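# Sharing a model prediction with you, sequence too.
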Amino acid sequence: MTIQLQIVWLFVLAIPIACVAWTVTHEEVFREPREYCLRRSQEGRSLGERKFFYLFTCEYCFSHYVTVAFLFLTDYTLLLQDWRGYLLAGFSLVWVANIYMSLFGLIRMDLKRERTEIQVLEEKVEK
């Protein structure tokens, strides 16, 4: 695979990784399991238990595991075709996916702020 194609794969493959990681760690559909994991991460008896359950509440942490799954599914490597290529691909995918999630988070905050401002203005107009 050419380097150009590998770079395209890097930026495209990071999209579903970011989507899965964000959905599990932020969206309403996974709220109950996430709250359970949050409680277990705070109240767990052992360090291992607390850290294991924390992984499902942090998009950055969870994106590492989603990336490993996608590397297994796609057999994607970056620059090198051995274990080093998987390592480079893994950390690069996590990095790009987290940039995507950060941008998505900023956009959502901005949209929420705009909706709140519009609602306040509408309430003022009604009064």
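Happy to help now that I have it. These figures come from a predicted structure and were not determined experimentally.
# use CA for all of it now, contacts and neighbours both
Fine.
# For residue 18, which residues are in contact?
Neighbour list for residue 18: 63, 97-98, 100-101 [criterion: CA atoms under 8 Å, 6 or more residues apart in numbering].
# What of residue 88?
Here residue 88 is in contact with 77-79 (criterion: CA under 8 Å, 6+ apart).
# mind checking how far it is from residue 113?
Remark: distance between residue 88 and residue 113 (CA to CA, to the nearest Å) = 38 Å.
# Where do the helices of the protein begin and end?
With DSSP state H as the criterion, the chain has helices at 3-26, 31-43, 47-54, 59-74, 83-126.
# contacting residues around the fourth one?
What it means is helix 59-74. With contacts defined as CA under 8 Å, 6+ apart, helix 59-74 is touched by 17-18, 20-22, 25-26, 55-56, 77, 86, 90-91, 93-94, 97-98.
# try 7 Å
For helix 59-74, the external contacting residues (CA atoms under 7 Å, 6 or more residues apart in numbering) are 17-18, 21-22, 25, 55-56, 90, 93-94, 98.
# Against that first model, consider the following:
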Amino acid sequence: MFEHMEMIFILAIPVACIAWTVTKEEVFREIREFCVDKSSNCKKLYQRKFFYLFTCEYCFSHYVTILILLMTRYTLIYPDWRGYILAGFSIVWIANVYMSLYNLIRIDLKKQKIITQKEEKDLPS
């Protein structure tokens, strides 16, 4: 029953990578800013929610997970629709743990860089 359980941790990696890149990285900044504007200013609720999906890594990870599940046909525990549901929510959860860890590492690296720059600036010439 649990023969391919480790796959869930592997499938969560591209989900986390894609969701983070689209919602946080500079390469998609202009598109994201457009979506932020639309998610605030569209008159219809469904339009605001659609554009919001591209600004929130948690929300976007659900849609990336659906694509990954369609591509891989991965199921968890059950070989039918229940397995897709369990796999989907599990992958989203693991992907968001990965993204949280990545964010903590980035914050720590930025903090260390700032401290190092301050210390170098304060050194006597």
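Great, that's in hand. Predicted model, so just to flag it, every value in this text is computed and none were measured.
# what about the second structure, which of the contacts of residue 18 of the first structure hold up?
On the basis of both residues aligned by TM-score structural alignment, their matches' CA atoms under 8 Å, what survives of the contacts of residue 18 of the first structure in the second structure is 63, 97-98, 100-101.
# In PyMOL, select just the buried ones from the contacts of residue 18 of the first structure.
What follows is the PyMOL syntax selecting those of those that are buried according to 16 or more other CA atoms under 10 Å:
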select buried, resi 63+97+98+100+101
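# what does residue 114 of the first structure align to in the second structure?
Mapped onto the second structure by TM-score structural alignment, residue 114 of the first structure lines up with residue 112.
# Then residue 85 of the first structure?
Under the alignment (TM-score structural alignment), residue 85 of the first structure pairs with residue 83 of the second structure.
# what does residue 99 of the first structure give?
By TM-score structural alignment, residue 99 of the first structure lines up with residue 97.
# who's in contact with its match?
Per CA under 7 Å, 6+ apart, neighbours of residue 97 of the second structure: none.
# same deal with residue 85 of the first structure?
Contacts for residue 85 of the first structure (CA under 7 Å, 6+ apart) come out as 77-79.
# Contacts for stretch 36-54 of the second structure next, please.
Counting by CA under 7 Å, 6+ apart, residues outside stretch 36-54 of the second structure touching it are 22-23, 32, 35, 55, 59-60.
# start and end residues in the first structure for it, please.
On the first structure, the counterpart of stretch 36-54 of the second structure by TM-score structural alignment is residues 38-56.
# now do the same end-to-end measure for the matching stretch.
Its start and end residues considered, stretch 38-56 of the first structure measures 8 Å (CA to CA).
# Give me the distance from it to the chain's centre.
19 Å (CA atoms, centre = their mean, to the nearest Å).
# That stretch: which residues count as buried?
For stretch 38-56 of the first structure, by 16+ other CA under 10 Å, it's 38, 40-41, 44, 50, 53-56.
# what does stretch 90-110 of the second structure give?
90-96, 98-99.
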